[in-house]
Structure formats: structure tokens, C-alpha cells
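Participant: Sequence first, then the predicted structure:
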Amino acid sequence: MRALTVLPEKHGSLAVTDVPDPEPGEGDLLVDGLAVGVCGTDKEIAAGDYGWAPPGRDRLVIGHESLGRVRRAPSGSGFSPGDLVVGVVRRPDPEPCGACAHGEFDMCRNGRYTERGIKEIDGYASQAWRVEADYAVRLDPRLAEVGVLMEPTTVVAKAWEQVEKVGARAWFEPRRVLVTGAGPIGLLAAMLGVQRGLEVHVLDRVADGPKPRLVADLGATYHRGGIEEAVAGAEPDVVIEATGASRMVFGAMAHNASYGIVCLTGVSSAGRPLEVDAGDLNRQIVLENDAVIGSVNANLRHYAAAADALARADLDWLGRLISRRVPLERFAEAFTPHPDDVKVVVTLTE
């Protein structure tokens, strides 16, 4: 079968290659791949920045934003042929740390976890794949065209859960949220904020194209100035930071309401110095009981929450997040950005 593979840490090695058909083990589902989303992680792996092939192998099948349809399921698995499914990305380490042992493998303490399409396990960018039934999640059949958005939705489902857990340390009734960045993570974070009944504001730098319209159609408010303009009406109780841009990160910390919570989901590039009044920032955080947290990856609980959020979302709006669908054999087009891209998807069916 055909799959999108890479030689980890070798720039220019991304290619469609022939790989062996999957051989499901006991308790595994055999799944026909429908699509995979392309995100910044995939582009960094393709650029040779990182990535780890399975032990004893040179090439890694990439793709962690999966969508497939069950071809064969073992008896008693809870799945049936024809079910629409996604595969979970991360697996706990073989000798689990305390967090992994309790199902919180997204919070692994020792770093010996593995990840589909990233670290030591083949991903989902192949015409067929296998997945353990315990690490597969069924989607509402209505999500066949947009279910590939599931994995990024898990990221923000976890971010919102973490915000709410931190907020619960004292009285917490947030009203206003600011999301920085209107990429897929930012827009999906905004969607979950709207589903919570919050007043949602989204800050990005583009003036036109699909992003402002997508925000407006959520019933949220779009801003394209600086963070000071976005918070001029009132400082937010919650900030979901989805850009990783250093200035935006520190701006979010400095412009939230008292008892504000800033959740960082964007990964910043190193080596870009930024002058910050650390003393003033520390003073604000301490005197206002603020909290700044980082959040990455997701566990099974977050996949369940994301599946529910997508099932309740407007399908037309979700469909508009997908800017382009590119056939597997023309994968290079998916890794070449276009100005109006939001989410680009590689289709795996003929």
C-alpha cells in the first residue's frame, strides 16, 4: 500500500512510498485511511527538525491527525465495520511513570512515551492502518467530511479542561475569553469557548480572508490590532494563547483580568531574545493571583470531550476550516502554504 513517509532528521526526504499492509494484532482494528491533517509538527518533521523512526527502521509514516473507517473489528471490541474512527496519538511509556499508569499519558513525567507519526510509531498517513481498540475513538457518522479536525480539537479540549481545573481553586465564573491566533487551534478553542456560553474575542494579524468571517460566524469578535486593542473593552478572564509568538505570549500574561488564567498552547521558536520587564510581570501575576499554564497533547478523556464538541458544532462552519484537500500523490502541495490556508488535509482514498 502507499503511505507518506520520511527519513527523520533528513530535509527533503518526504515521499509517498510502498509500505507493507498492516497486520492487526489481537484486539486491533483494521482501518481504511480516509484523510490526515497537516499541521506545524508535520512540517517540522518534513523539514528534518526532529522525528523518530520505529526501532530497526529508517523511515517513519507521518500523520497524527487521523480519520478512517473500520474495515475489520475484533468481536467484543465495541466497534463495527463501517464505523468512523480516529486513532489516539500518544502511547504511555512501557514502564509507565505515575501519570501514564493513571491514564494521564499526556502528562508523562519521564519522556519515554511514543507517538503515532512522530516518535517511534508509524502514523496514520497511509491507505490503511491498524490501531488498538483501546486507542480508537468513534465519531458521529455525520462528521465524515470534517472528522479529521478531531485531533486539534482534543488539544483545545484539554486546554479548556486545564483552565477550568485551575480556576476551581477559588470562585471562578469567567465571562470573557481572548484567543490569540486564528489558525485551527485558535478557531477551535474559540468554538469551545462559544459552546461554554462565553464572550469570545479572537486576535490575529490578517485583515481579510476566511479567518475574520469564521470568527464572526461563531458569534465571536475578531481583532487584528495589538493585544491592547483586543482587551480595550475589558481584560479577559481567560486567554488561550495559540500563536507561540513571544511578544503575544508575554502580552497575554500582562493583559488579563485579576485572577486571570493564561493557557499556552503554541510552541515558541528558541533564539529570539525579547526585552521584558520581568519584575513588573511577576508583580502582576502574584498580586492578582494569576496563573500561567502550558498544555500539550491529549488523553482519552480529551478525545471523548472533543468528539462531543464536534458533534454539537455547526458542520458547515467546521467544513470551512478545511481550506484545501490534496490527494496523497500530490502531498507536496499540502506542505506548500497558501495565503488563505486554515487547515490543509491530505486525502488517502483513490
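Facilitator: Yep, that arrived.
Participant: switch to C-alpha atoms for all contacts and neighbour counts from now on
Facilitator: Will do.
Participant: ok, which stretches of the stretch 151-300 of the chain are helices?
Facilitator: 184-195, 210-218, 227-230, 246-254, 278-287, 300-312 (DSSP state H, counting those that start in this stretch).
Participant: Mean neighbour count and distance to residue 350 added to those helices, as JSON lines?
Facilitator: Below are these laid out as JSON lines (neighbours: other Cα atoms under 10 Å; distance: least, Cα to Cα, whole Å):
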{"stretch": "helix 184-195", "mean neighbour count": "24", "distance to residue 350": "26"}
{"stretch": "helix 210-218", "mean neighbour count": "18", "distance to residue 350": "29"}
{"stretch": "helix 227-230", "mean neighbour count": "16", "distance to residue 350": "45"}
{"stretch": "helix 246-254", "mean neighbour count": "19", "distance to residue 350": "42"}
{"stretch": "helix 278-287", "mean neighbour count": "12", "distance to residue 350": "54"}
{"stretch": "helix 300-312", "mean neighbour count": "19", "distance to residue 350": "26"}
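Participant: closest one to residue 52 among these?
Facilitator: Of all the helices of the stretch 151-300 of the chain, helix 300-312 sits nearest to residue 52, with 23.3 Å by Cα to Cα.
Participant: Report the distance from the helix or strand following that closest one to the chain centre.
Facilitator: Counting by DSSP states H and E, the next helix or strand C-terminal to helix 300-312 is helix 315-321. Put simply, helix 315-321 sits 17 Å off its chain's centre (Cα atoms, centre = their mean, to the nearest Å).
Participant: what does stretch 301-317 give?
Facilitator: Here stretch 301-317 is found 13 Å from its chain centre; the criterion is Cα atoms, centre = their mean.
Participant: again, but for stretch 276-290
Facilitator: For stretch 276-290, the distance to the chain centre is 29 Å (Cα atoms, centre = their mean).
Participant: what does it contact?
Facilitator: Applying Cα atoms under 8 Å, 6 or more residues apart in numbering, the contact partners of stretch 276-290 are 250, 253, 254, 258, 259, 260, 261, 291.
Participant: Assign a three-state SS to residue 36, would you?
Facilitator: Recorded secondary structure, residue 36: strand (DSSP: H, G, I helix; E, B strand; the rest coil).
Participant: before we move on, back to that, switch the helices of the stretch 151-300 of the chain over to JSON lines; also include distance to residue 7.
Facilitator: Formatted as JSON lines, the helices of the stretch 151-300 of the chain follow (distance: least, Cα to Cα, whole Å):
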{"stretch": "helix 184-195", "distance to residue 7": "27"}
{"stretch": "helix 210-218", "distance to residue 7": "34"}
{"stretch": "helix 227-230", "distance to residue 7": "40"}
{"stretch": "helix 246-254", "distance to residue 7": "31"}
{"stretch": "helix 278-287", "distance to residue 7": "41"}
{"stretch": "helix 300-312", "distance to residue 7": "29"}
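Participant: this is the other structure I want to compare:
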Amino acid sequence: MKAITVVPGRPEQARVDDVGEPSPAEGSVLVEGRLLGLCGTDYEIVEMQGYGWPPPGQERLVIGHESLGSVLEAPEGSGFAPGDLVCGIVRRPDPVPCEPCANGEWDFCRNGRYTERGIKERHGFGSQRWRIEPEFAVRLDLELGDCGVLVEPASVIAKAWEQTERIFARASWRPKVALVTGAGPIGLLAALFGVQRGLEVHVLDVNDVGAKVGLVRDLGATFHVGDVADLGVMPDVVIECTGYGPLVFQLASVVAPNGVLCLTGLSSGTRRVPISVDQLNKEMVLENTVLFGTVNAARRHYEQAAAALARADRDWLARMITKRLPMEAFREGLRKGADDVKVVVDLRA
């Protein structure tokens, strides 16, 4: 069978290989790969030194962590049957395990010894067939179809909203206005989840090119471009999805009193900006502001994500997938075009 393999940090070594069938040691559920979503993490693994780790003793890594597949074989009692639509959970608990990992919260691993499919020391889902343990597979609504490839990124947002709501539980009031920064796949999903919660949602992006404007507006949300200081909006909650460091400090200054600012984006640069940290500290203390970061997801977040997508308009979700590539052309999807939202690889082509 064929698989997309890489030597992390050596882009000239990224290719489609003929590989052996997946080992039963990887899990008792055999899955036919349907689609693989590409994101910035995949770009960093392929293009940048120091990120992405093959399994111990191996040089190459099967890439891919945004998965969608159909079950081919599953043992009795596993909870799965041939034909089930599934996605795979990315992270695995560390072998110690630390207290969070022992309680199914590997997204809060404390010692960093977790592994991740397609990222850290485990082969990913970028192959025509893959195996998975039943406890790390999530069954999806068959009606989701190809939109099921959005479950993994949606799981990150499900966790972000869950943690945000836990913080708001400290007081009697609840948020009414949400701001999402960035209108990529993560930002659009964050906006979807905010609308599903009945919030007034605003989305800020650097430009108004491509499908994202229509996608935001068709949610009933408001699309903005420009500087955050000029929005004229005082959000109760901000979901930051760009990873642009200087923006974080601006957002901390515009969020409403008692507000929550959740960071989901990763900064890849080394930008330096002058800020008045004393003034920022004063504002956050006096206004009960909470700023926190979140990464990865536990099983319950995948289930929350799958449920949220099942409630969403299918046509709207399908419009998020703006480019499909055959396996041999996967490199084209690592650098998104201006009109792209979510790029996927068809593992059957």
C-alpha cells in the first residue's frame, strides 16, 4: 500500500512510498483511509528542523493527524463494525503515566512523554490503510461523510470552548459577545461553536479574500478586517487562532471586564514589540481578566466535536474543504493559497 512519508525537516525527502500493511500491534481496528487534512503542523514537520519525530529507531515518519476513514475489520466487542466512519485520536498517554494521562487527560500530560500519531514517535494516518486501538477511535455520524475530516481540528476548539466555559463558571454572569481572531479552519470552527452557543460572534482576519467571508456571514456572524482596536466591539470571550504574538497583547486590552482570552494559535516567529507590561498587568488584575492557552484534545473533546459537526449545516461544512489533492500531490497542500480554507488529501486517489 502507499503512504506519505517524511524525514522531518528535510523537505526534499517528503514522498509517497510503498510500505507494508499496518501491524496489528498498532491496533485491532483496520481502517481504510479516506481523507487526510493538512495544516500548519504538517508544514512544520516537513519544512522545519527540530519538529516531528519518527518512531524510535526509524528515519521516516508517516505523516498525518487529521484523519477520516472507514472501518474494514474490527473484533467482536470492540464497538466498531465494517463500514463505520471513524477518525483517530492523535495523542497517546505517556508510559509512566502521569496523573492526567492516567485519567484520560493526555492533553494535560505533565512530563512530555506522550506520543502523537503523525507527529511524535508514532506513524500517522497518511496511508491507504491504518490500524488503531478501539479506545482511540471515534465513530462519526455517517451523514457527515467527507466533512468528518474536520473532527480533529474541531476537537481542539471543543476543548477551547469547554475550558473557557469552566472559567466563566467562576461568576454568575455568562458571555454574550465572542471575538474570533483568524478565519482559517480553526477560526471558522471556533465561530461555528460560538454561534451554536447562541453568542453574537465577530471574526477578525487580515484580509477578505476567498471563501472565508461568505462562510462567516452564512453563520450569522460578522466578518471584520483591520486593527482590533478599530472593531468597536468589546468581547466577553476571545478565541485567538492566529498565533500572532503582538495581537495577543492588543486583545488583552480590548476584552470586556471579567472576560476570558483563550489562545489556540502557535507563534512561529521571533517578533519583538514594546509593551507596557505594568499597565497590562494592572488592567488584567483590576478587570478579572483570564488569559490561557490550550493544546490538543482528550477523547471527550473529539466526541463533543463530532456532535457539534453533526448539528451543523452539511453544505456549510463542505464549503470549508476548498481543495482536494491526490496523494502524489500532497506537497502542494502544505502551502495554502489565498483562496484555500481546508486542504485535504484523498487517500484513495
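Facilitator: Looks like it came in fine. As the structure is a prediction and not an experimental result, all values here were calculated from the model.
Participant: quick revisit: figure out which of the helices of the stretch 151-300 of structure 1 is closest to residue 169 of structure 1.
Facilitator: Closest of the helices of the stretch 151-300 of structure 1 to residue 169 of structure 1 is helix 278-287, at 15.2 Å (criterion: Cα to Cα).
Participant: Report the mean distance between that closest one and its aligned residues in structure 2.
Facilitator: After superposition onto structure 2, the mean distance of helix 278-287 of structure 1 to its aligned counterpart is 0.6 Å, using mean Cα distance after the TM-score superposition for structure 1.
Participant: just the angle between that helix and helix 246-254, please?
Facilitator: Angle of helix 278-287 of structure 1 versus helix 246-254, following axes from the mean of the first three to the mean of the last three Cα atoms, to 10 degrees, is 40 degrees.
Participant: okay, and helix 278-287 of structure 1 goes to which residues in structure 2?
Facilitator: Aligned using TM-score structural alignment, helix 278-287 of structure 1 spans residues 277-286 in structure 2.
Participant: Okay, residue 21 of structure 1 and residue 163 of structure 1: tell me how far apart.
Facilitator: Relative to residue 163 of structure 1, residue 21 of structure 1 is positioned 42 Å away (Cα to Cα, to the nearest Å).
Participant: Looking at these two, which is more packed in?
Facilitator: Remark: of residue 21 of structure 1 and residue 163, residue 163 carries more neighbours, 21 against 13, as counted by other Cα atoms under 10 Å.
Participant: so who does that one touch?
Facilitator: By Cα under 8 Å, 6+ apart, the residues touching residue 163 of structure 1 are 238, 261, 262, 263.
Participant: before we move on, what about residue 216 of structure 2?
Facilitator: With contact taken as Cα under 8 Å, 6+ apart, residue 216 of structure 2 is in contact with 188, 191, 203, 222, 223.
Participant: do residue 39 of structure 1 as well
Facilitator: So residue 39 of structure 1 contacts 343, 344 (Cα under 8 Å, 6+ apart).
Participant: what's the distance between the counterpart of it in structure 2 and residue 153 of structure 2?
Facilitator: Aligning on TM-score structural alignment places residue 39 of structure 1 opposite residue 39 in structure 2. Distance from residue 39 of structure 2 to residue 153 of structure 2, counting by Cα to Cα: 9 Å.
Participant: again with residue 257 of structure 2
Facilitator: Look at residue 257 of structure 2 and residue 153 of structure 2: by Cα to Cα, they are 29 Å apart.
Participant: before we move on, what about residue 34 of structure 2?
Facilitator: Applying Cα to Cα to residue 34 of structure 2 and residue 153 of structure 2 gives a distance of 17 Å.
Participant: got it, and residue 346 of structure 2?
Facilitator: Residue 346 of structure 2 is 17 Å from residue 153 of structure 2, by Cα to Cα.
Participant: Repeat that for residue 300 of structure 2.
Facilitator: The gap separating residue 300 of structure 2 from residue 153 of structure 2 is 14 Å, by Cα to Cα.
Participant: Now do the contacts for the closest residue to residue 46 of structure 1 other than its chain neighbours.
Facilitator: The shortest distance from residue 46 of structure 1 to any non-neighbouring residue, by Cα to Cα, 6 or more residues apart in numbering, is to residue 14 (5.8 Å). Contact partners of residue 14 of structure 1, counting by Cα under 8 Å, 6+ apart, are 4, 5, 6, 7, 46.
Participant: Tabulate those in TSV, adding columns for secondary structure and distance to residue 207 of structure 1.
Facilitator: Shown next, in TSV, are the contacts of residue 14 of structure 1 (DSSP: H, G, I helix; E, B strand; the rest coil; distance: Cα to Cα, whole Å):
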residue	secondary structure	distance to residue 207 of structure 1
4	strand	35
5	strand	36
6	strand	36
7	coil	38
46	helix	30
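Participant: Mind giving me the ChimeraX command for buried ones among those?
Facilitator: In ChimeraX, this line selects whichever of the contacts of residue 14 of structure 1 come out buried by 16 or more other Cα atoms under 10 Å:
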select :4,5,6,7,46
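Participant: quick one: the strands in the stretch 51-200 of structure 2?
Facilitator: 61-62, 66-73, 85-88, 91-92, 115-117, 121-122, 129-132, 137-140, 177-181, 200-205 (DSSP state E, counting those that start in this stretch).
Participant: Could you export the ones you listed as CSV, including distance to residue 243 of structure 2 and mean neighbour count?
Facilitator: Output for the strands of the stretch 51-200 of structure 2, formatted as CSV (distance: least, Cα to Cα, whole Å; neighbours: other Cα atoms under 10 Å):
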stretch, distance to residue 243 of structure 2, mean neighbour count
strand 61-62, 26, 27
strand 66-73, 20, 24
strand 85-88, 25, 28
strand 91-92, 21, 22
strand 115-117, 21, 21
strand 121-122, 25, 20
strand 129-132, 31, 24
strand 137-140, 28, 22
strand 177-181, 9, 26
strand 200-205, 12, 22
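Participant: Quick one: those strands as TSV, columns for distance to residue 323 of structure 2 too.
Facilitator: Converted to TSV, these look like this (distance: least, Cα to Cα, whole Å):
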stretch	distance to residue 323 of structure 2
strand 61-62	21
strand 66-73	15
strand 85-88	20
strand 91-92	26
strand 115-117	23
strand 121-122	27
strand 129-132	22
strand 137-140	22
strand 177-181	23
strand 200-205	20
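Participant: so who does the residue lying closest to residue 105 of structure 1 once chain neighbours are set aside touch?
Facilitator: Nearest non-adjacent residue to residue 105 of structure 1, counting by Cα to Cα, 6+ apart: residue 92, 5.2 Å away. The neighbours of residue 92 of structure 1, taking Cα under 8 Å, 6+ apart as the test, are 100, 101, 105, 108, 112, 113, 114.
Participant: Thanks again, I'm all set now.
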